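In: task: produce atomic coordinates for the following.
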Amino acid sequence: MAKDGRLTQAYLAALALLWLLAMHYYQPNGGGAGLALAFNSTSWIAISLILAVGLWQLQQQQTLHYTRTDLALLAVLLCLALPLLWSDAPWRQTGYDRYLGLIALAALILLHRQFVFSRAQKQRFWALLSVAALIQALIALGQFLAIPLLAEIPQLRPSGTLQQTNVIASLLASGIAISAYQRLSLTLPNGLLWLHRAVILTAFTAQLLILSRTGLLGTLLALLGLGLLYRTQRRRLLELGGLFGAALILALLLQHSQVGAGRANMAEPGYRTVQYQLSAELFLQAPLTGHGIGQFQSRYAEHKAQRLAQQPDLTQYSSASSHPHNELLFWAVEGGVLPPLGLVLFALGFTLLVWRRGSLAQRAAWLCSVPILLHTQTEYPLYHSAPHLALLALLLSEATPGTRLSRHAPLTLLPKLTAVLLVLLITPFMLTNLHTTYLGGQYFAEGKAAPLTRIINPFGQEKIVNMLMGSALLKAGHPQALAQAQALAEHEVQLRPSVGAYLLLYDAQRLSGQTQQAQATLAQARYHFPSAPLLQPSEPTPPTRSADWPPASPTL
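Out: This is a model prediction of the structure:
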């Protein structure tokens, strides 16, 4: 039991590393999503430690605890993986990191189930999740107030260190819901009581200033559900109402102050509707098998161009689209009907199970996951932010009702060996990925190719590294360098057609004397991206850097 207790403490310490430190790390970068953002690299290091402690616990107890929901989740993962069998290379390989993320999500759900927490430990667990939202809320408020210390983080509206407004908004929404749930359901120690009050006041103030429709809707849905769930706690509900009212007044005062001016850059919603429509049309072209894993961006670019030729007044966005801003449509376009069907059936079955057989605590945990689940249907938070993936996994694990089944099986050293290998493989990979980000920044600062020659890990940011290397090779100008730049550009145009990739290919062909091929490339680029400003001149000027750097991260 002592060993089990130490492992539980180690597990909470690993969680603390993620929620209190790793996810808040910032390093200058070119924007984008996933491993292009520094906090994801540090977050994955922390997540590897969380998984390692879970595997160590599995080895220690010689028993696997699971529920029938875990078996259903395994079936869903199989549904998502089957399209790999009929997807073509080289596009298929670009989806492998997505499947690694899915495996990590399932592993977090299962391994969290291996621990039994005391009442105090469970309170500390929920407090860690709330503090993560509190830290991001404080950073967002600092950005709104234009604190010089935070000026280095690029922003139009407050985005914390997560660098996208809807991403921080859905995290804040879940944090607010968690703190509201803890206040409504428990008599808390004085310190935790004031912590959750501070989270609600601070995070809701930030939420109102961020002006994210997705975040506000997710917050309201979760709070409405919690209010109905704990409707007998009238005194506590009145207290929460007072906190939310105070946050609203504070947000209005800040919004009308001079420091908060210039935040009214809410994006028009029209393009998302068009994107859903075009993505649905793509799905209907291949409803059974889909177009193949990794092929959304290339297929969408071609289909959008065809529709624009037929309907010139169609609302459009000048950058490439790598995701339809809806998780179900994403899997439907690439994998056909099976993946979204598996996801929908699991979601409906799990929700019915929670509300028919779940305890109050399990229903509350499900409600706390609603903002992130909603966000997956309007953007791609699980690809943008590793903390979102970890938070969703923990909330789903906490929400799972039903009998906890156990299977005793004398385990060899495999779980411990896997735990050690996870940390030893993921940590250096993520650290060298941060090094790649740093060298990319040096390249832009110095305008010289020397930093790029020191990249030792190009795999975490393949697109960005390819575009940077291509740009540097263009500057070199000699035939061999131009040939290499052209090969990189052709690779990007094939896998991820974008304005920057087309311009790189155009410049490489033009400088190599391939005039006809260059004009054909330019015509194709204008066909796919007719509203892109860089493609409007008859002879575009060779860019000094990729047109996709920094990558666009629109809030649609």
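
In: rest of the way, CA atoms for contacts and neighbours
Out: Noted.

In: show me the strands in the protein, by range?
Out: Taking DSSP state E as the criterion, the chain contains strands spanning 63-66, 405-408.

In: tell me how far L220 lies from I135.
Out: Distance, L220 to I135, using CA to CA, to the nearest Å: 21 Å.

In: of those two, who's got more company?
Out: I135 (21 against 14; other CA atoms under 10 Å).

In: now do the contacts for that one.
Out: 20, 24 (CA atoms under 8 Å, 6 or more residues apart in numbering).

In: distance check, it against S471.
Out: Counting by CA to CA, the gap from I135 to S471 is 38 Å.

In: Q121 too?
Out: Taking CA to CA, one finds Q121 at 52 Å from S471.

In: the more surrounded of those two?
Out: Counted by other CA under 10 Å, Q121 and S471 do not tie: S471 has more neighbours, with 24 against 14.

In: so the more buried one is in contact with Y506, correct?
Out: No. Between S471 and Y506 there is no contact under CA atoms under 8 Å: 11.9 Å.

In: for comparison, sequence B:
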Amino acid sequence: MISGLQLEQDSSLKKPQRLFFILFGILFLIAPFYYQPNLGGEGLFIPHNSSLWIVASWIIASASFLIYKNKVIVLPKHWLGLALLPIGALVTGFVADNNNPTEWIVRISVIIGGDLFFLSLFQFQLKSKHIERSLYIILAMGLIAGTYGIIQSQTGALNLGHIIPVSPEHKAVGIFQQVNLQASLMATLLILSFYLASRPTLQNFSFIIKFTLIIATITASFSIAYSGSRVGLISAIIGLSMLLIGRWKLIKNAKFMFIALTLSVFIGATLGQSGLTATASKMNNVIGGLDADVRWHIYTLSWDIFTQAPITGHGLGSFQKVFQEERADYQIKGGVKLERSPRFSHPHNEIIFWLVEGGVIAIIGILAATIFTLLQLIKVGWQRGWAYAALFFPLIIHSQVELPFYISNTHWFLLLFLLFVTHQFRKKELNTNVLSKPAQNTVPIFFMIVAILSSYTLVNAQVANAGLVNYLKRNQSHPAFLESSIESAYFREYTTYLLLRRNMYLGIHDSDTRAAEQYIAWATQSLKTTPAISSYRDLVIAYNYLNEIEKRDNTLQKALDIYPQNQDLLHLEGKFTASTTQQEKLKNGELKHPTQQPASQQ
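Out: All right, here's what the predicted structure looks like:
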């Protein structure tokens, strides 16, 4: 596709732009599709998030070199207002009392790194044609991702588990391993196809490019319909409507292409219509309100938690702790929907998440970035404003019902690039000569070192990730696989749990109490920040082994207050209740001791 656009023959491509396209191509065409077997979840537990940040760190380093070389830093007009978002996150991180150190570092790194990536894009001084070609690269990325989903929907990718996530239930989870993430990206791909078709430059491109837009539209429509995803369907419909409002005059000038794309939508939706029934059922749940969709219960409880610390929030990384603490009381009052739900690390709404953890201070930064982006959308004009808003609408709406940016950094970098496209009009330049020579020389060196260290750390993170998978695949019998993960700050907590748990069960088998005592010491601290069901379960077992019955029962009851329908916890409760009943009967003489012979055999 890039050769079809004749990038190599474009005289407008100077060295900065050529460097940009190399790095940008790697970022969106190679890095998102790095895969290795993993445990799922979010963050660095998802392999391609590491590869994305490696490339992003080198984009930032390259931009810092361009600043050094050109003696100019290019900024969006509203850069200071946009900077309030990372500033707000930093401030709340320092003033709140209950920050989780690891979560705090990761969260701040992602936000500041994202802001630096956003600002770095301006340093390559891209023109309109360069941005258009960048969008075609994103289109190609979407096509590849859509193809992954089609393979999974038809075959489950059962024979491709070494290069693509397996989906035994034939769900189109894509490389992201989650249906809604795939659906929101496909909604963006669908809107992008119509946007590129509405650009006057399309008539200068070959038939291959036009045919690619048609294929992309069919792929996206099929994926959205087949997924059964509400967020995918709703964001696609609203996003396309927004695009048509803004680009109608341009679309009329390309009526044949528009008709072809419209037919492609119907073809794709028809092929994937089996998923539309599931979507309709989920819509009914939304209409049903509090008793129909668990999200309403999460939002209600999270809002109550926010009101307890409205200014500074409860601290970055504190959501799991404070949510589970309040969850038990909420369920007693009638929030029965949460009883069947697992531990929550996020309220499935980005605004509410930051209200709980960062309070009003963090929200001010988010609102400032939103307001200045809306102002920019207005200033770029009717056609561009509606089009740009339509492009990032699926990602924004998805962030209000789930946690897309924590699971997939592809979505995070895509949103940042679309925001760059919005803010690249009316840029301003600041001369760096106001800085001393040593300061000017230090900046690119610093970011080069950061890129090298980041690359090294992130590669090692995936080595650690692979070690975890190998350890669990082999029935937790080879702790040597955990050597790399125990040294990783990101994976250390989970690895420590696995090792202490293993040692505890070996100790129980060998009648050694020390390992159980070590597990108790660790678990009682870990549960203060991460109230995991498995940690509670094993802590109860450890107390039972040490015959600390009161602590065992109190811990089990606390766990059941939070997770009242968890089968592992209920099994333990039944087992202990039966044991207690038997002991009482023995004590009262109602039941003979199993070692005592009946009188007839004496």
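
In: coming back round to it: mind putting the strands of the first structure into JSON lines with mean neighbour count and distance to G477 of the first structure?
Out: Formatted as JSON lines, the strands of the first structure follow (neighbours: other CA atoms under 10 Å; distance: least, CA to CA, whole Å):
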{"stretch": "strand 63-66", "mean neighbour count": "18", "distance to G477 of the first structure": "60"}
{"stretch": "strand 405-408", "mean neighbour count": "11", "distance to G477 of the first structure": "64"}
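
In: among these, which is nearest L308 of the first structure?
Out: Relative to L308 of the first structure, the nearest member of the strands of the first structure by CA to CA is strand 63-66, separated by 50.5 Å.

In: that closest one aligns to what range in the second structure?
Out: Taken onto the second structure by TM-score structural alignment, strand 63-66 of the first structure occupies residues 72-75 there.

In: who touches the matching stretch?
Out: With CA under 8 Å, 6+ apart, stretch 72-75 of the second structure has contacts from 67, 119, 122-123, 427-432.

In: what's the average distance of it to the first structure?
Out: By mean CA distance after the TM-score superposition for the first structure, the fitted stretch 72-75 of the second structure averages 0.6 Å away from its aligned residues in the first structure.

In: picking that back up, export the strands of the first structure to CSV and tack on distance to T376 of the first structure?
Out: Listed next are the strands of the first structure as CSV, based on distance: least, CA to CA, whole Å:
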stretch, distance to T376 of the first structure
strand 63-66, 26
strand 405-408, 30
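
In: between those strands, which gets nearest to P340 of the first structure?
Out: strand 63-66 (24.5 Å).

In: ok now that closest one, how far from the chain's centre?
Out: Put simply, strand 63-66 of the first structure sits 29 Å off its chain's centre (CA atoms, centre = their mean, to the nearest Å).

In: same check on stretch 176-194 of the second structure?
Out: For stretch 176-194 of the second structure, the distance to the chain centre is 14 Å (CA atoms, centre = their mean).

In: which residues in the first structure does it align to?
Out: Using TM-score structural alignment, the residues of the first structure aligned to stretch 176-194 of the second structure are 162-180.

In: ditto for stretch 402-421 of the second structure
Out: Aligned using TM-score structural alignment, stretch 402-421 of the second structure spans residues 379-398 in the first structure.

In: list the contacts of the matching stretch.
Out: 18, 23, 33-34, 40, 43-44, 47, 98, 101, 105-106, 108-110, 112-113, 129, 162, 167, 171, 323-327, 362, 365-366, 368-369, 372, 375-376.

In: filter those to the buried ones?
Out: 18, 23, 33-34, 40, 43-44, 47, 101, 105-106, 108-110, 112-113, 129, 162, 167, 171, 323-327, 362, 365-366, 368-369, 372, 375-376 (16 or more other CA atoms under 10 Å).

In: which ones among those residues map onto helices?
Out: 40, 43-44, 47, 101, 105-106, 108-110, 112, 129, 167, 171, 327, 362, 365-366, 368-369, 372, 375-376 (DSSP state H).

In: need the nearest residue in space to whatever residue of the second structure lines up with A75 of the first structure, chain neighbours excluded.
Out: Correspondence of A75 of the first structure to the second structure, assessed by TM-score structural alignment: L84. Spatially, and ignoring its direct neighbours in sequence, L84 of the second structure is nearest to G365 (4.5 Å; CA to CA, 6 or more residues apart in numbering).

In: now R492 of the second structure
Out: Distances taken as CA to CA, 6+ apart put I486 closest to R492 of the second structure, at 4.7 Å, once the chain neighbours are dropped.

In: check contacts around that neighbour.
Out: Contacts of I486 of the second structure (CA under 8 Å, 6+ apart): 464, 492-493, 495-496.

In: what about K304 of the first structure, distance to P312 of the first structure?
Out: Look at K304 of the first structure and P312 of the first structure: by CA to CA, they are 11 Å apart.

In: more neighbours: these two, which one.
Out: Ranked by neighbour count (other CA under 10 Å), K304 of the first structure and P312 place K304 first, with 21 against 12.

In: contacts only, for the counterpart of the more buried one in the second structure.
Out: K304 of the first structure maps onto R327 in the second structure, with residues paired by TM-score structural alignment. By CA under 8 Å, 6+ apart, the residues touching R327 of the second structure are 301, 338, 562.

In: can we see that at 7 Å?
Out: I562 (CA atoms under 7 Å, 6 or more residues apart in numbering).
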